[in-house]
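Engineer: sequence-free structure coming up:
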C-alpha cells in the first residue's frame, strides 16, 4: 500500500500556517529596466521591423472603416514594478500584506512575516508566512485561484506559490522529474523525427498530447509509427550530443543529492536516452517506454513493447518509489511540464509545473516560470546563501 498522508487537519487551537513564495519575473519586466538576473538578449534575436505598414492595431491611417477605431483605447495603470523598480520592493510587500488581509477575513497584520531568500540589493525572491485565523477555510489552492491575487501578480510582475507551511514543506526526501522539456530542453521524439524528415507530423501530435487534447498512449503510438525504419543504435548516439539540460538542472540535482534526496526521472520518452540521462545525472530511478527493435537489431519497427509510461503509470511509479523508500507523500516533490504529469503532481506534497503549457499551469498545484530550475530550492525555503553553500 502506498504511504498515506500523516498531516493532521488544522484545529481551532492550532490554526494552519501558509507560506507564499514570491518571485519577481526577472526576464519579463514591465518596463525598460530589466533586473540584473535577466537573461541577456542574443545578437541573433529577431527584432520586429520598425515599419508603420507592419502595424494592424488602428494606429496608422486606413481607408477601411471596419479597422478604424471608434475611440482610443483606455490606457491601463502603469505597472507597479515600473514605478518602484524591477525587484520585490517594500511597497510590493506592503501591497501583498494588504491584499492578504483583504481576502482572508480576520487575518491580522501582526501574523504576517517575510524573509528575503535572495539577499541581494535587488531582491527577487521573498518568502511570506502567515497563520490563518481559527476556523478559516482558506487553502493554498484557493489563494492561488483568487482573482485579487492574480491582479496583484499582474500589477507587480510577480509569481506567487502558496503552500501549507508544515515541517514536510521544508524537509522533502524524494524528487521526481519528467524528462522532455523539463530536465532537458528537447522533446526526444521530435528530435528523432527531425533526423528522418517527419518532424512536422510528430511535433503536431506531441503538442496536442502535452496540452491534453489527445489521449497520450494513442498519440504516442501514432508518433512511434512514424519512426519505423530509423537506424538503431546509431540514432541514440547521434541524439546524445543534441540533448541539452535545462538551466540549473545539474546544480539542482547536485544540491538535492547533498541533502540526501532520492531522485527519479519518469518519462513518456524512450529508455535508451532516459536511462543514459539518469546515469549522467546520477539519478536513483529512471522509467520510460521501450521501443521494439527489428530482429537484426539494426532498426526501429515503429512499435512499443511493455507497459506504457502514461499519466497514470507515472502516478503509480511515484507511489511505488515512495513506498519502497519509506517516504511520506508529503515529502515528495514532482516537477513536470505536460498534461500527463498532472496526476503524479497531484499525489505529491509539492507538484510544480515548470515553464509548462498554459493549460497545465492552470491545473497544476504550483507553477514556476523561471530560466533556472535551481529556483525550485526557494520553494523548499532554501535561501540563496544556503544554495551557494550546498553547491560550494
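Structural biologist: Yes, it's here. Just so it is clear, the model here is predicted, and its values are computed rather than measured.

Engineer: contacts, neighbours, all on C-alpha from now
Structural biologist: OK.

Engineer: Show me where the stretch 251-392 of the chain has its helices.
Structural biologist: Applying DSSP state H, counting those that start in this stretch to the stretch 251-392 of the chain gives helices spanning 271-281, 311-325, 342-347, 358-363, 376-379, 384-391.

Engineer: Look up how far residue 317 lies from residue 183.
Structural biologist: 18 Å (CA to CA, to the nearest Å).

Engineer: Settle it for me: which of the two has more neighbours?
Structural biologist: residue 183 (24 against 18; other CA atoms under 10 Å).

Engineer: mind listing what that one touches?
Structural biologist: 177, 245-246, 249 (CA atoms under 8 Å, 6 or more residues apart in numbering).

Engineer: Out of those, who's the most crowded?
Structural biologist: Going by other CA under 10 Å, residue 177 tops those with 22 neighbours.

Engineer: Am I right that that one is in contact with residue 338?
Structural biologist: No: if you go by CA atoms under 8 Å, residue 177 and residue 338 don't touch, sitting 11.4 Å apart.

Engineer: ends of stretch 378-392, how far apart?
Structural biologist: Termini of stretch 378-392 sit 17 Å apart (CA to CA).

Engineer: in it, what's buried?
Structural biologist: 378-384, 387, 390 (16 or more other CA atoms under 10 Å).

Engineer: For it, report the contacting residues that lie outside it.
Structural biologist: Applying CA under 8 Å, 6+ apart, the contact partners of stretch 378-392 are 21, 116-119, 125, 127, 161, 169-172, 251, 254-255, 258, 377.

Engineer: Can I have the buried ones of the residues you listed as a ChimeraX selection?
Structural biologist: This is how ChimeraX selects the buried members of these, with burial counted by 16+ other CA under 10 Å:
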select :21,116,117,118,125,127,161,169,172,251,254,255,377
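
Engineer: among the contacts of stretch 378-392, which are in helices?
Structural biologist: 169-170, 251, 254-255, 258, 377 (DSSP state H).

Engineer: Which two of these have the greatest separation?
Structural biologist: 169 and 251 (20.6 Å; CA to CA).

Engineer: what are the ranges of the strands in the stretch 201-350 of the chain?
Structural biologist: 262-270, 285-293, 300-305, 332-336, 350-354 (DSSP state E, counting those that start in this stretch).

Engineer: Can you name the two of the buried residues of stretch 378-392 that sit furthest apart?
Structural biologist: Between any two of the buried residues of stretch 378-392 (CA to CA), the greatest distance is 15.7 Å, for 379 and 390.

Engineer: Give me the most central residue, this protein.
Structural biologist: Nearest residue to the geometric centre of the chain (CA atoms, centre = their mean): residue 354, 1.1 Å.

Engineer: That one contacts residue 338, correct?
Structural biologist: No: using CA under 8 Å, residue 354 is not in contact with residue 338, being 9.2 Å away.

Engineer: okay, now the one to match up with it:
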C-alpha cells in the first residue's frame, strides 16, 4: 500500500531534496528547530511561508484549507518539551521529579487554606462586629466606624498624630478576586516567595500547584516550590513567622502552612492530640466547676484561671493545682455524669478512622482528668491516653493531684516515650493542640499543628488550622478531598 492510498499514515523519511524544507536532514527528520526569540503563539511571515511548504494558493472560490499540524520537536531548555496530538496535550516537566544522582531534594511545600468560616470585612465598610469608633464633637462624620481615608475631624488641631489602627490593616483582596484561593492569590504568593534568596548554585526556581479539594473554587491549594529559600539566610521557623507571610495571610484571608518536602510529611507514624478544646470543644475543669453552686462565682473564677493558663500568662502546673483545690468535695461520680456532656470536635471521628486505616498510631495527652480522658480514648479508638489523677477519699475529690501533673514538660516527655516505645523517630510524629501547655510537645514533634488555637500558639506552631473541621489535618499530609473521602468512608 502506498503512502498516498493511506492518508492516516506518515510517509517514510527520504533523502529526496523535494521532500525537505531545509538543507539539513537531521534538522528535517528529527524535527528539531533552533530556539526562537518569537513569543509563544506568535507566527511571523517567515514561519507562515515555511510551514506552508508546497501548498498552493488558489482563488477564494476554489480555496481548500490544509490542516497544519503542531510541531513536535526535540525538547531543549529554551523550548520546554510539550506533546500536542489529537486527544493529547502533555507537558514533560521535571518540576517534581527525583533529583539527579548525588543530589538531594530541596523542595518546600506550602499548603494554603482559605478561611471560609472567618470572612474579613473590607476596611471601606463599617464593621458590625466592633463597637462604634469615638468621634470628636466637632466632626461632621456620622458616629459609626470610619471608612478608609475618612478624616476623624474637620478641625486640624484634632487630627491624630498617628494613623488609626484600621489604616495599617491590609485591604482584604479576597473580596475583589474571589472568596477562595484564587489564581491571583497563588500568583501573589509566588511573587512573595520569589523575593527570598535561594542557595547559591541552585537551578532556576520552579513551582507547581494542586487544588486539593476543588479545581474551580479551591479552599485548599498545595504549592511545591523548588528550591526552598536558603536556610542560612532564613530558617524555616523564621520564614513561617515572616512579616511578608503574615501580611499575605491577612490580605487574602488564608493560613499558610510551610513544610519541607520529606517522606514523613506524607507518611507520619504517630499523631498526638491535646484533649480539651482540641478533641472536644470544652474545657473539662470548667464543666466540673459549673456543677458547684456555692460559691456562686466559682465557675467564673475557674474559667478565668483556665483562660489565662492557656494563653501562657500563668504557669500551668500551679494554675491546675489551684483549680483542682476549688473542686474539693465533688463526688467521684461527677466524671461519669459528664460523659454525655462532652462534645467531640467536628471531624475527629472520621479523622481517627482515616489514621487507623493508614496504620498511624494515636495518643491523647491531656492536662485534664484521667477518668474522662481514658473513657474518651476508648470511645474513639485512640491507642494511648495520659492525664492527671486526682485524689479521691470517701467517694469525694480531696482537691489534690496524684503524681506528676501532665503539663507542658510532661506532655513533651510522654510524646518522646511513646515514639521510642513504638520505634518511631520524632520526625514521624505530629502533635495537635490549642494551648500554651501544648507548645513543648508541638516543638518536639516533626510537625506541630495549632488547632483554632490561642494567639501565642498560632504564632509558635509549625502550622495552623482555623477551619470548621479537624479533618483538614489530612490536607497537610498531601491528601486530596477524593482520597480523604475514601479513607473516611
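Structural biologist: Received it, and whenever you're ready, just let me know what you need. Because the structure is predicted, anything quoted here is derived from the model rather than measured.

Engineer: what's the TM-score here?
Structural biologist: Overlay of the two chains. TM-score (TM-score structural alignment, normalised by the length of structure 1): 0.85; 361 aligned residues with a CA RMSD of 2.8 Å.

Engineer: ok, the equivalent of residue 224 of structure 1 over in structure 2 to residue 305 of structure 2 distance?
Structural biologist: Under the alignment defined by TM-score structural alignment, residue 224 of structure 1 corresponds to residue 324 in structure 2. Residue 324 of structure 2 sits at a distance of 11 Å from residue 305 of structure 2 (criterion: CA to CA).

Engineer: which bit of structure 1 covers stretch 464-472 of structure 2?
Structural biologist: Residue span in structure 1 matched to stretch 464-472 of structure 2, by TM-score structural alignment: 367-375.

Engineer: what comes into contact with that stretch?
Structural biologist: 25, 27, 39, 159, 161, 246-249, 251-252, 352-356, 361, 376.

Engineer: of the ones in helices among the contacts of stretch 378-392 of structure 1, closest to residue 90 of structure 1?
Structural biologist: Distances from residue 90 of structure 1 to these, taken as CA to CA, are shortest for residue 377 (23.1 Å).

Engineer: any idea how far that closest one is from residue 363 of structure 1?
Structural biologist: 22 Å.

Engineer: Also residue 130 of structure 1?
Structural biologist: Look at residue 130 of structure 1 and residue 363 of structure 1: by CA to CA, they are 24 Å apart.

Engineer: And for residue 331 of structure 1?
Structural biologist: For residue 331 of structure 1, the distance to residue 363 of structure 1 - CA to CA - is 21 Å.

Engineer: Over to residue 50 of structure 1?
Structural biologist: 39 Å.

Engineer: more neighbours, these two?
Structural biologist: Higher neighbour count among residue 50 of structure 1 and residue 363: residue 363, with 13 against 8, using other CA under 10 Å.

Engineer: separation between the residue lying closest to the more buried one once chain neighbours are set aside and residue 354 of structure 1?
Structural biologist: Nearest non-adjacent residue to residue 363 of structure 1, counting by CA to CA, 6 or more residues apart in numbering: residue 342, 7.6 Å away. Relative to residue 354 of structure 1, residue 342 of structure 1 is positioned 12 Å away (CA to CA).

Engineer: hey, what's in contact with both of the two?
Structural biologist: Common neighbours of residue 342 of structure 1 and residue 354 (CA under 8 Å, 6+ apart) are residue 336.

Engineer: From the ones in helices among the contacts of stretch 378-392 of structure 1, pick the one nearest residue 199 of structure 1.
Structural biologist: residue 251 (31.5 Å).

Engineer: Matching the closest one against structure 2, which residue comes up?
Structural biologist: Per TM-score structural alignment, residue 251 of structure 1 is aligned with residue 350.

Engineer: what do you get for residue 81 of structure 1?
Structural biologist: Using TM-score structural alignment, the equivalent of residue 81 of structure 1 in structure 2 is residue 174.

Engineer: Skipping adjacent residues, who's closest to that match in space?
Structural biologist: With CA to CA, 6+ apart as the criterion, residue 174 of structure 2 has its nearest non-adjacent residue at 5.2 Å, and that residue is residue 252.

Engineer: what's near enough to touch the counterpart of the one you found in structure 1?
Structural biologist: Residue 252 of structure 2 maps onto residue 156 in structure 1, with residues paired by TM-score structural alignment. Residue 156 of structure 1 makes contact with 79-81, 92, according to CA under 8 Å, 6+ apart.

Engineer: For residue 170 of structure 2, list the residues it contacts.
Structural biologist: 247, 250-251.

Engineer: Can you flag which of those residues belong to helices?
Structural biologist: Short answer: these in helices (DSSP H) are 247, 250-251.

Engineer: List the residues that contact residue 196 of structure 1.
Structural biologist: Residues in contact with residue 196 of structure 1 (CA under 8 Å, 6+ apart) are 227, 230.

Engineer: how much space is there between the aligned partner of it in structure 2 and residue 417 of structure 2?
Structural biologist: Aligned counterpart of residue 196 of structure 1 in structure 2: residue 292 (TM-score structural alignment). To residue 417 of structure 2, residue 292 of structure 2 is 37 Å away according to CA to CA.

Engineer: same check, this time on residue 336 of structure 2
Structural biologist: 29 Å.

Engineer: what do you get for residue 259 of structure 2?
Structural biologist: 25 Å.

Engineer: Please say which of the two ends up with more neighbours.
Structural biologist: Taking neighbours as other CA under 10 Å, residue 259 of structure 2 and residue 417 compare with residue 259 leading, 23 against 12.

Engineer: May I have the secondary structure class of the more buried one?
Structural biologist: Three-state call for residue 259 of structure 2 (DSSP: H, G, I helix; E, B strand; the rest coil): strand.

Engineer: which residues sit in contact with it?
Structural biologist: Contacts of residue 259 of structure 2 (CA under 8 Å, 6+ apart): 108-110, 265.

Engineer: cool, and residue 79 of structure 1?
Structural biologist: 30, 154-157.

Engineer: can you check residue 215 of structure 1 too?
Structural biologist: residue 209.

Engineer: Could you check which residue of structure 2 pairs with it?
Structural biologist: Using TM-score structural alignment as the criterion, the counterpart of residue 215 of structure 1 in structure 2 is residue 315.
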